[in-house]
Each structure stands twice: as structure tokens, then as C-alpha cells.
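Peer 1: Got a predicted structure here, sequence first:
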Amino acid sequence: MAYWIAGQIVDVSLDPATGTHLIWADVAYDLNYPEDLQSLVSCALNLDDWHESWGVSIETLKEEAIEAAEQLLSKLPPGEHGD
């Protein structure tokens, strides 16, 4: 499921904030927060807690989430990209 959600984040059919939240709350939690999902969980937490006073834009955090999703997808063996 995490790979499927990550694919939707990367192809922009799912907002990165929504997608990372789903991975954090619905996947990582159930799997006891595996290492492979840590960057996406961190992105979810940052996007969830973001405040304009941080000095970083929400768009930058969303770009980081897309990059984290791409990194997760890059760990899939060829031909198993869950499309």
C-alpha cells in the first residue's frame, strides 16, 4: 500500500501532504514504522505541523515529500512498480 500511495504522490494524483499522512497513519503505524518509510513519516509530520514562521515554504516541504516517495519507489525491483 505504501508503494501505491507513493506512486500517487509522485504522479501528482494525490497531494503530498495527504499521501504522506496516509502512509504515516495507515501503513507505517501498522508496520511498526519500518526504516524504509521513515523519510515519508518525517515529511508527514513536517507537513502536518508546518507554520509559515518556519522560514520554509509548504511547497518546499511538498517537494521533499515527492522526493521521499521517489526514493521509496526506487527500492522496488524492476517491473514491480505497482502501476
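Peer 2: Great, that's in hand.
Peer 1: okay, CA-based contacts and neighbour counts for the rest of this
Peer 2: Fine.
Peer 1: pretty sure Val41 is touching Leu22, no?
Peer 2: No. With contact defined as CA atoms under 8 Å, Val41 and Leu22 do not form a contacting pair (9.4 Å).
Peer 1: Strands of this protein, residue ranges please.
Peer 2: According to DSSP state E, the chain carries no segments that qualify as strands.
Peer 1: hmm, back to that, neighbour count: Val41 and Leu22, which is higher?
Peer 2: Val41 (25 against 20; other CA atoms under 10 Å).
Peer 1: Excluding chain neighbours, what is closest to that one?
Peer 2: Spatially, and ignoring its direct neighbours in sequence, Val41 is nearest to Trp24 (5.1 Å; CA to CA, 6 or more residues apart in numbering).
Peer 1: One more to weigh against that first structure:
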Amino acid sequence: MAYWIASQIADGSLHPATGTHLIWADIAYDLGYPEDLQHLVSCAINLDDWEESWGVSREELNREAVEAANQFLSRRRRHDDEH
């Protein structure tokens, strides 16, 4: 499920804030917050708590979430290629 959501974040069919929140609240929580999902969970928390005073735009946080999704997916592809 996490890979499916991450692929939707990466291809733009799911908004990064929505997708990372789903991974955080519905998947990582149920799995005990595995290390593989940590970057996506961090992105979700940042997007959820974002305030203008942080000095970083919401768009930048969205881009970071897309990059985290791509990294998560590339780790899976590398793992699949090794096996």
C-alpha cells in the first residue's frame, strides 16, 4: 500500500500532503513506524504543522515529499533488481 501511495505522489496523481498523511496515519502507524517510511512520515508531519514563519514555502515541502516518495520507490526497485 505504501508503494502504491508513494507512486501516486511521485507521478503527481495524489497531492504530496494528502499522500504522506495517508502513509503516516494509516500505514506507518500500523507497522510501528518502520525506518523505510521515516522520511515520508517526516514530510507528512512538516506539511501538517507548517507555518509561514518557518521560512520555507509549502511548495518546497511538497517538493521534498515528492523526492522522498521517489527515493522510497527507488530503494524498492534496487531491492527488486538484486533479487
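Peer 2: Perfect, thanks for sending it. If you're wondering where the values come from, they're calculated on a predicted model, not measured in any experiment.
Peer 1: Superposed, how do the two chains score by TM?
Peer 2: Overall, the chain-to-chain superposition scores 0.92 on the TM-score scale (TM-score structural alignment, normalised by the length of structure 1); 78 aligned residues with a CA RMSD of 0.6 Å.
Peer 1: Please list all residues in contact with the residue nearest to Val41 of structure 1.
Peer 2: Residues in contact with Trp24 of structure 1, defined by CA atoms under 8 Å, 6 or more residues apart in numbering, are 40-41, 44.
Peer 1: now do Trp50 of structure 1
Peer 2: Remark: with contacts taken as CA under 8 Å, 6+ apart, Trp50 of structure 1 is in contact with Ile58.
Peer 1: cool, and Leu31 of structure 2?
Peer 2: For Leu31 of structure 2, the contact set (CA under 8 Å, 6+ apart) is empty.
Peer 1: just Asn46 of structure 2 next, same as before
Peer 2: In this structure, Asn46 of structure 2 makes contact with Leu61, judged by CA under 8 Å, 6+ apart.
Peer 1: got it, and Ala69 of structure 2?
Peer 2: Contacts of Ala69 of structure 2 were listed using CA under 8 Å, 6+ apart, and they are 6-7, 9-10, 40.
Peer 1: Across to structure 2, which of the contacts of Trp24 of structure 1 hold up?
Peer 2: Here the contacts of Trp24 of structure 1 are checked against structure 2 with both residues aligned by TM-score structural alignment, their matches' CA atoms under 8 Å, and the contacts held in both are 40-41, 44.
Peer 1: and which of those residues is nearest Ser74 of structure 1?
Peer 2: Leu40 (13.7 Å; CA to CA).
Peer 1: since we're on that closest one, how many residues are nearby?
Peer 2: For Leu40 of structure 1, the count of nearby residues is 30 (other CA under 10 Å).
Peer 1: Thought Leu22 was touching it, still the case?
Peer 2: No. Leu40 of structure 1 sits out of contact with Leu22 when judged by CA under 8 Å, with a separation of 9.9 Å.
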